[in-house]
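# sequence plus predicted model, see below.
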Amino acid sequence: MEGRHFTTRKRLRLREFDYSQPYAYFLTICCKDKRAIFVGEELNKAVCYTISEEIDRLNFDLFTYCLMPNHLHLLLSPGLSNTPVSRYVQGFKSKSTRMAWMHGISGIVWQRGCYDHIVRGSESLLEIATYIVNNPVRKGLAGSIDDYPYSGINDNLIY
């Protein structure tokens, strides 16, 4: 196959890391082609419900979330569930995609995989959570974090 060049996809996960360990993970799940899909109140509320529904189903811990028009930020942990984070992402994407389709969105909703950051001991969960919930303010979608209805922070991080 002379003249053909194949590119290798960039690996999104650490090769030998066990993503079921009870660390905290900062995830960013992006819409396919950066489409602004989550702009309607009814769909956004349903997707926010799905975030917590999947957390409860898998017995994960959710520290904070923020649903933006074209992506979702999550700070979560599998806790002691011994369940890989990828199972959460897979279940969430599947359910939220069906919801988007029911609300008139067509085609692929989410891009492949997600971006993750394993929170290290020296990093503050509260600082990361604050960064996440301030995203709508930074993007001009809200005047303050209290004005944006599609985000939340676990009270245990604050007190």
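Nice, I can see it.

# C-alpha only now, for contacts and for neighbours.
Fine.

# tell me what the strand or helix carrying Pro136 is packed against?
Using DSSP states H and E, Pro136 falls within helix 135-138. Using 3 or more Cα pairs under 8 Å, 6 or more residues apart in numbering; DSSP states H and E, no helix or strand is in contact with helix 135-138.

# what's in contact with that helix?
Under the contact criterion Cα atoms under 8 Å, 6 or more residues apart in numbering, helix 135-138 has outside partners 66, 68, 142-145, 148.

# who wins for most neighbours among the residues you listed?
Ranked by the number of neighbours (other Cα atoms under 10 Å), the contacts of helix 135-138 place Cys66 first, at 24 neighbours.

# buried set for stretch 44-61?
44, 47-48, 50-52, 54-55, 58-61 (16 or more other Cα atoms under 10 Å).

# helices along this protein, start to end?
41-58, 85-102, 125-133, 135-138, 155-158 (DSSP state H).

# put this beside the first:
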Amino acid sequence: MSSFDQYPQRKRHRLPAAVYATTEYEYYATICARHQGEPFRDPRLAKKVIESLLWTKEEYKWLLFCYCLMPDHVHFVCRLTDEDVKRINAGARGVQAEGVLDHLGRFKSYTTNQSWKLGLSGKLWQKSSYDRVLDLEHPFIEVVEYTLNNPVRKELVRVWEEWPYARIVDPWW
């Protein structure tokens, strides 16, 4: 036993980077606002965030199955496609395929910049996001329903279709 083995091992927050760069899986993400309060109640900022998410989908050729922008966070379900497989220099990790997390970083940076133009200061988003690769443990349709029904659970609307910031973008059926 080496001296390294006696120290507790920190649990990894993320799966290996390659998992986020494959077209084999659907991804679910939640990104929370950093600001106290609910910055996306401002319809100007909500519109910018949704426009940016849709731009990200087009730019990186995602299948964006659905999204729901809540007053203080955004949920979405997506999958990469073969149309936009890019390679990036990942430093010590070598050359890797660009993935969802790379795209999210650009999305967060751009929308933060847009929020400054509307009078907010500081970073718009928390540093990390909550994300999952969907599989049998996280069934696709259950995650889509959870995403879309978020405003119903929060009692903001009676049915998700009434919420102006929730939408099915790329139908899967």
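Thanks, I have it. These numbers were taken from a predicted model, which means no experiment stands behind them.

# please work out the TM-score for the two chains.
TM-score for the superposed chains, counting by TM-score structural alignment, normalised by the length of structure 1: 0.84, backed by 151 aligned residues with a Cα RMSD of 2.1 Å.

# what's the helix holding Pro136 of structure 1 aligned against in structure 2?
Using TM-score structural alignment, helix 135-138 of structure 1 lines up with residues 150-153 of structure 2.

# by how much does that stretch deviate from structure 1 on average?
Superposing on structure 1 and averaging over aligned pairs (mean Cα distance after the TM-score superposition for structure 1), stretch 150-153 of structure 2 comes out at 0.5 Å.

# can you pull the buried residues of that stretch?
150-152.

# and of those residues, the nearest to Val169 of structure 2?
Nearest to Val169 of structure 2, judged by Cα to Cα, of the buried residues of stretch 150-153 of structure 2 is Asn150 at 16.6 Å.

# which one of the contacts of helix 135-138 of structure 1 is nearest Ala100 of structure 1?
Met68 (14.2 Å).

# dump the residue contacts of the aligned residue in structure 2 for the closest one.
For Met68 of structure 1, the aligned residue in structure 2 is Met70 (criterion: TM-score structural alignment). Met70 of structure 2 is in contact with 40, 150-151, 165, counting by Cα under 8 Å, 6+ apart.

# same thing but 7 Å
By Cα atoms under 7 Å, 6 or more residues apart in numbering, the contact set of Met70 of structure 2 is Phe40.

# distance of it from Ser128 of structure 2?
Noted for Met70 of structure 2: a distance of 17 Å to Ser128 of structure 2, by Cα to Cα, to the nearest Å.

# same question, His73 of structure 2
12 Å.

# what about those two, which has more around it?
A direct count of neighbours by other Cα under 10 Å for His73 of structure 2 and Ser128 places His73 higher, at 17 against 12.

# grab the nearest non-local neighbour of that one.
Of all residues not flanking His73 of structure 2 in the chain, Cys32 sits nearest, at 4.2 Å (Cα to Cα, 6 or more residues apart in numbering).

# check contacts around the one you found.
Applying Cα under 7 Å, 6+ apart, we find Cys32 of structure 2 in contact with 72-74, 125-126.
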